[in-house]
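just a sequence and a predicted model for now, questions to come.
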Amino acid sequence: MARIFDTPFALAGAVGQDLGVSDWLSIEQERIDLFAEASGDHQWIHVDPVKAASGPFGACIAHGYLSLALVNLFLPQIVEVRGIAMGVNYGCERVRFPNVVTVGSRVRGSAQLVAVEEVKGGVQATTRVTIEIEGQERPGCVVDTISRYYPA
């Protein structure tokens, strides 16, 4: 269940707070293969289960950028900002991939609101999203996303 903010200006009161977690998602080979098609990255560590089985991780691993792309799936499950005419993905900072996500793993997003500032015509929010891997101490990805919300 997403944490709801009635206006973009209400975000300022939640700086430093955990916003919640998304649902778990199983990372299957089909999703990895589709990302390889979309990105053009067909490296064997991602798409060749036989060769990857004898590789350093014992199985295929998700692309780091696939883990990053899942932020777009997870963030709306975690936070909803109402009273906006438009929300814009403004960018990201400090992208890190501390751990591999092996095929068959389950991942989810967790989020913390890092900063909020007013910008011309709206509000800019920096949210740290962590892609957690079930049963693993280190996450698959950590990124500070920057979103701009323009009030209705």
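Structure received.

only C-alpha atoms for contact and neighbour calcs from this point on.
Fine.

in stretch 8-21, which residues are buried?
Pro8, Phe9, Leu11, Ala12, Val15, Asp18, Leu19, Gly20, Val21 (16 or more other Cα atoms under 10 Å).

cool, stretch 131-140 as well?
Ile131, Glu132, Ile133, Glu134, Arg138, Pro139, Gly140.

which residue is the nearest non-sequential neighbour of the fourth one?
With Cα to Cα, 6 or more residues apart in numbering as the criterion, Glu134 has its nearest non-adjacent residue at 5.5 Å, and that residue is Arg106.

the one you found touches Ser22, doesn't it?
No: Arg106 is not in contact with Ser22 according to Cα atoms under 8 Å; the separation is 11.7 Å.

counting neighbours, go ahead and name the busier of those two.
Ser22 (22 against 17; other Cα atoms under 10 Å).

wait, the more buried one sits on Asn72?
No: in this structure, Ser22 is not within contact of Asn72 by Cα under 8 Å, at 11.2 Å.

show me what contacts Gly91?
Contact analysis of Gly91 by Cα atoms under 8 Å, 6 or more residues apart in numbering lists Thr145, Ile146, Ser147.

another structure for you, compare them:
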Amino acid sequence: MSARVFASLDELKAALDQPLGPTAWLAIGQERIDAFAEATGDHQWIHVDRERAAAEPLGGTIAHGYLTLSLIPHFGQQLFRLDLGQARVNYGVNKARFPAPVPAGSRLRARAAFADLRESATGVALTTRYTIEIDGGAKPACVAETVTLLVSNLTPRLTKP
């Protein structure tokens, strides 16, 4: 699947609430979980202690919720590309939930939809709703709304309907 390209704000506006995806599957191995623990300093046993986690109800280690959330840029570039000729910055996350744990060895993929597009003082804010699925899972691993600020003094404003 190739990323859908958006070359104007009007194209983004027309794509509101349209599904994007799914992406390719991504394996979440223990090595990635351990590397995330090292990078963040989060060494909670449920993520890194294979022996102890194996004795618990989940039967093994699980990925950090924030590791799953941090995969949004990886998945996002597979889903869409913004060719708008302006800088983009992560402005924040409106909402993030982790309905199901991600056992080490699982595969994840994502779907998305643009939820909102609105002018701000410094440009245009694009809200994207992501759902990260677990292969064979009944519930998603993560559901999150991210906000990307499209920054430019030359940003063409949204066309009024």
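In hand now; what should we look at? Small disclaimer: the values here were computed from a predicted structure and weren't measured.

can you calculate the TM-score here?
For this chain pair, the superposition-based TM-score is 0.94 by TM-score structural alignment, normalised by the length of structure 1; 152 aligned residues with a Cα RMSD of 1.4 Å.

check the gap between the residue nearest to Glu134 of structure 1 and Pro139 of structure 1 for me.
To Pro139 of structure 1, Arg106 of structure 1 is 11 Å away according to Cα to Cα, to the nearest Å.

what is in contact with these two at once?
Listed as contacting both Arg106 of structure 1 and Pro139 by Cα under 8 Å, 6+ apart are Ile133.

what's the match for Thr68 of structure 2 in structure 1?
The equivalent of Thr68 of structure 2 in structure 1 is Ser67 (alignment by TM-score structural alignment).

re earlier: among the buried residues of stretch 8-21 of structure 1, which lie within strands?
Here DSSP state E is the test, and these give Asp18, Leu19, Gly20, Val21 as lying in strands.

residue contacts, the last one?
The one in question is Val21 of structure 1. Gln77, Ile78, Arg108, Gly109, Ser110, Ala111.

ok, now with 7 Å
Residues counted as contacts of Val21 of structure 1 (Cα atoms under 7 Å, 6 or more residues apart in numbering) are Ile78, Arg108, Gly109, Ser110, Ala111.

how close does the top helix by length along structure 2 sit to structure 1?
The longest helix of structure 2 (DSSP state H) is helix 30-40. Superposed on structure 1, helix 30-40 of structure 2 shows a mean distance of 0.4 Å to its aligned residues (mean Cα distance after the TM-score superposition for structure 1).

hmm, who's touching that helix?
Helix 30-40 of structure 2 has contacts (Cα under 7 Å, 6+ apart) with His43, His47, Val48, Ala63, Leu67, Ala104, Gly105.

that one: what's the following helix or strand?
Under the assignment DSSP states H and E, the closest C-terminal helix or strand after helix 30-40 of structure 2 is helix 45-48.

superposed on structure 1, what's the mean shift for that following helix?
Mean for helix 45-48 of structure 2 is 0.7 Å (mean Cα distance after the TM-score superposition for structure 1).

where do the helices sit along structure 2?
9-14, 30-40, 45-48, 50-54, 65-70, 72-79.

now those helices in JSON lines, with distance to Leu154 of structure 2?
Shown next, in JSON lines, are these (distance: least, Cα to Cα, whole Å):
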{"stretch": "helix 9-14", "distance to Leu154 of structure 2": "13"}
{"stretch": "helix 30-40", "distance to Leu154 of structure 2": "37"}
{"stretch": "helix 45-48", "distance to Leu154 of structure 2": "46"}
{"stretch": "helix 50-54", "distance to Leu154 of structure 2": "53"}
{"stretch": "helix 65-70", "distance to Leu154 of structure 2": "30"}
{"stretch": "helix 72-79", "distance to Leu154 of structure 2": "24"}
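
out of those, which gets nearest to Tyr91 of structure 2?
Among these, helix 72-79 comes nearest to Tyr91 of structure 2, with 13.5 Å by Cα to Cα.
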